[in-house]
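S.K.: Model the following, please.
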Amino acid sequence: MVVVLGLFLLVPIGMAAWVSLLHWDGQSNPFTTAADFVGVRNYTDLLTQDGLDRTQFMTSVRNNLYYVLLVVPLQTVLALGLALAVNSRRVKGKGLLRTVFYFPSVTSSIAISTVFLFLFQGSGAVNALLKWAGIHGPRWFTDAHGLVWTVLGWFGLVDPDKPVGALASHGFLGLSWWDWLSGPSIAMCTIIILAVWTTSGTYMLMFLAALQDVPAELEEAALLDGANRRQSFRHVTLPAIRPVLFLVVTLGLIGTWQVFDAVYVMSQGAPPTPR
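M.R.: A predicted model of the protein is given here:
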């Protein structure tokens, strides 16, 4: 195990760290004399010098932050809610419900991403349904406006195409505050829906196993002491499944920071910048 861990984890991390200290063209062998050692200059240039590289890097960091901050809580809460639902004694057809909830997790991510791409395209089923309801559907995968400014624009409070004031003139690490506070784009919201839907089933099974290990005597004792179901869940069930909750959040953080396939299939990285 130590050999496998070192070969496939520690060695690649060390190689990546070494390459980050080189002036490298990205194509030749970085472990030859063709790459010059520049130390931490790559990091200082990226964080201190204005330019396209820093803007693109910080844009990717901002997008990842929004994705992580939205997907992890949503999928955790949804998975726990589904687990509580199928664990209830009053629910019938638990086996069928577990299968239905878990099925998206075992389906190919590429296939599901392609289906979502057809559903949310301009002439897709989602926009057709919104049009039937009298709502003009957005350009899901080409609209780069942040959701915050888009929603405020619906009420006439701001113009998403014209950032104004101090938010546009001041910023942090190459991005204006207007960009930092814009929220996830419409395209990212679609990908977030996909991620939450396809991952909640797996985490539901983890929560379900934890809930079934909670002693029934503890819950019955809490109810006999006058606690309602909400209080029993908060003070008895939730502390009992805290290790599994920590595991689910950790796995969610790892998965969201490593996301690639769905983003690439549905938007090839990101919608174009509107300005």
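S.K.: CA atoms for contacts and neighbours, from now on please.
M.R.: Noted.
S.K.: report the longest helix in the protein, please.
M.R.: helix 52-87 (DSSP state H).
S.K.: Are there helices or strands packed against that one, and which ones?
M.R.: Using 3 or more Cα pairs under 8 Å, 6 or more residues apart in numbering; DSSP states H and E, the elements in contact with helix 52-87 are helix 41-48, helix 94-106, strand 175-176, helix 186-212, helix 242-257.
S.K.: tell me which element residue 152 falls in.
M.R.: helix 147-154 (DSSP states H and E).
S.K.: Return the set of buried residues in that helix.
M.R.: 147, 149-150 (16 or more other Cα atoms under 10 Å).
S.K.: Also stretch 97-107?
M.R.: 98, 101-102, 104-105.
S.K.: What of stretch 112-121?
M.R.: 112-113, 116-117, 120-121.
S.K.: cool, stretch 188-200 as well?
M.R.: So, applying 16+ other Cα under 10 Å, buried residues of stretch 188-200: 188-192, 194-200.
S.K.: Tabulate these in CSV, adding columns for distance to residue 42.
M.R.: Compiled in CSV, the buried residues of stretch 188-200 are given as follows (distance: Cα to Cα, whole Å):
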residue, distance to residue 42
188, 29
189, 32
190, 34
191, 32
192, 32
194, 35
195, 33
196, 36
197, 39
198, 37
199, 36
200, 39
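S.K.: for comparison, sequence B:
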Amino acid sequence: MSASVTVPPTAASPGGAPKAAKRPSGRRAPKGIRKSEGIAGWLFTAPMLIILGLFLVVPVLMALWVSFSDWSGRGSPFASSVNFVGLDNYDELLAGGGLAERDFGVALRNNAWYVLLVVPIQTALSLFLAVLVNRQVLKGRGFFRTAFYFPSVTSSVAITVLWLFLFGASGAVNKVLSWFGVNGPNWFQDPSGVVHNLLATVGITQGPEWMTGNTTLGVSWWDWWAGPSVAMSAFVLMAVFTTSGTFMLLFIAALQNLGGDVQEAAMIDGANGWQRFWRVTLPQLRPTLFTVLTLGLIGTWQVFDQIYTGTQGGPGKTTVTPAYLSYTSAFESQDWGRGAAIAFVLFVIIVVLTIIQRIVLRDRPVSKRRMRAYSIASSQTANKEGRA
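M.R.: Take a look at the predicted model:
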């Protein structure tokens, strides 16, 4: 006995065939939902946007105006007595030919060597510590993570004062060096460049004429290649000591999110530990590596508090940085236009270097030749294992 099913009547098409019931479009309703969600999102974020606008965007725009004016720091920068000077402040820094240009060139030279040393060393050290602490066979991993991270949460002023004692003429560092027969320098009183000191050991004390006779930003090319001063070298060590722990945590988080299937495939293909790290682990850490390098680049170009607490630019202006020079130009010399101009030149340098870094570390598609070579190598490995 078959059950009868009642089919509801449907509208017939002109050809006599039953016409399917028309479904609602469904496009306008989600659009209304998205619109209401967008309004709600703007309402929730409005307080924070207003706060950022008042305390971040507006001051930045005011500082940009100050960099194009002759404001003396008194009264409003928008008063009628403040004159618009155009690019005069920037021209004085970059092509003025006077003391302002030379001071800015010296500050850039000092900071460039600082960045060139700190960023690679702290990145490599933090990655090494992360791989070391992330190993399952290591006992007491929590203790080592805390110990390595602790300098990062300590006050930079306190660390700088400690560094002044450690690297003093009779400090602990020179005491340890004396055990190995090395007469340590008076670190924070030595303005000589490290590269020039190394060249002096092989008898090179004067650069060629094409280096000593040409200048950039008021500094000769020979002085550009002087290297960081002995005093700045102590700050390099301090930066590596205090920042590696923070970046170590970023690398640890990235390592713990990596899947083990790729590692197992590489082990089956016969890759050793270094090959697995260089060819498998490191490429997967590319986003974290970009984050660490970017944060390190920004932090090293903005170094200020260590210089202010430690040497205040001495000895011989070999520890002056653009951030500290901007402070002294504005707050001590009362040349607020020049101080703001230094800050924005520094901002442009950071943005340009970050873009270059992004281009270098971007994801690249694997070429067909490399894919074919990898397939051939994998098949050969599989055949060898099959014969065995």
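S.K.: Can I get the helices and strands packed on helix 52-87 of the first structure in CSV including distance to residue 158 of the first structure?
M.R.: Listed next are those as CSV, based on distance: least, Cα to Cα, whole Å:
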stretch, distance to residue 158 of the first structure
helix 41-48, 30
helix 94-106, 38
strand 175-176, 16
helix 186-212, 17
helix 242-257, 31
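S.K.: Out of these, flag the one nearest residue 81 of the first structure.
M.R.: helix 186-212 (8.1 Å; Cα to Cα).
S.K.: Counting by contacts, list what the closest one packs against.
M.R.: helix 52-87, helix 94-106, helix 242-257, helix 261-267.
S.K.: Among those, which comes closest to residue 220 of the first structure?
M.R.: helix 52-87 (15.5 Å).
S.K.: Where does that closest one end up in the second structure?
M.R.: On the basis of TM-score structural alignment, helix 52-87 of the first structure is assigned to residues 99-134 in the second structure.
S.K.: What residues sit buried inside the matching stretch?
M.R.: Under 16+ other Cα under 10 Å, the buried positions of stretch 99-134 of the second structure are 100-115, 117-119, 121-123, 125-127, 129-130, 133-134.
S.K.: hang on, residue 259 of the second structure is in a strand, isn't it?
M.R.: No: according to DSSP: H, G, I helix; E, B strand; the rest coil, residue 259 of the second structure belongs to no strand; its state is coil.
S.K.: Residue 180 of the first structure -> the second structure?
M.R.: Aligned partner of residue 180 of the first structure by TM-score structural alignment: residue 224.
S.K.: now residue 244 of the first structure
M.R.: Residue 244 of the first structure maps onto residue 288 in the second structure, by TM-score structural alignment.
S.K.: Quick check: closest non-adjacent residue to the match of residue 180 of the first structure.
M.R.: residue 109 (6.0 Å; Cα to Cα, 6 or more residues apart in numbering).
S.K.: burial measure for the aligned partner of residue 278 of the second structure in the first structure, as a count.
M.R.: Superposed on the first structure with TM-score structural alignment, residue 278 of the second structure falls opposite residue 234. Around residue 234 of the first structure sit 12 other residues, with neighbours defined as other Cα atoms under 10 Å.
S.K.: give me the number of residues near the corresponding residue of the first structure for residue 80 of the second structure?
M.R.: The alignment partner of residue 80 of the second structure in the first structure, by TM-score structural alignment, is residue 33. By the criterion of other Cα under 10 Å, residue 33 of the first structure has 8 neighbours.
S.K.: I'd guess residue 141 of the first structure is in a strand, am I close?
M.R.: No: read with three-state DSSP, residue 141 of the first structure is coil and lies in no strand.
S.K.: The second structure: which residue goes with that one?
M.R.: Per TM-score structural alignment, residue 141 of the first structure is aligned with residue 188.
S.K.: right, and its match touches residue 229 too?
M.R.: No: with contact defined as Cα atoms under 8 Å, residue 188 of the second structure and residue 229 do not form a contacting pair (9.1 Å).
S.K.: neighbour count winner among the two?
M.R.: A side-by-side neighbour count of residue 188 of the second structure and residue 229, using other Cα under 10 Å, places residue 229 first with 28 against 23.
S.K.: pretty sure the more buried one is touching residue 198, no?
M.R.: No: in this structure, residue 229 of the second structure is not within contact of residue 198 by Cα under 8 Å, at 11.8 Å.
S.K.: Residues contacting stretch 305-320 of the second structure, please?
M.R.: Stretch 305-320 of the second structure is contacted from outside by 106-107, 110-111, 156-157, 160-161, 164, 188-191, 228-229, 231-232, 235, 321, 324, using Cα atoms under 8 Å, 6 or more residues apart in numbering.
S.K.: er, stretch 11-28 of the first structure actually
M.R.: 30, 34-42.
S.K.: Run the chain-centre distance for that stretch.
M.R.: Centre-to-centre, stretch 11-28 of the first structure and its host chain are 27 Å apart (Cα atoms, centre = their mean, to the nearest Å).
S.K.: Which positions within it qualify as buried?
M.R.: Result for stretch 11-28 of the first structure [16+ other Cα under 10 Å]: buried residues 19-24.
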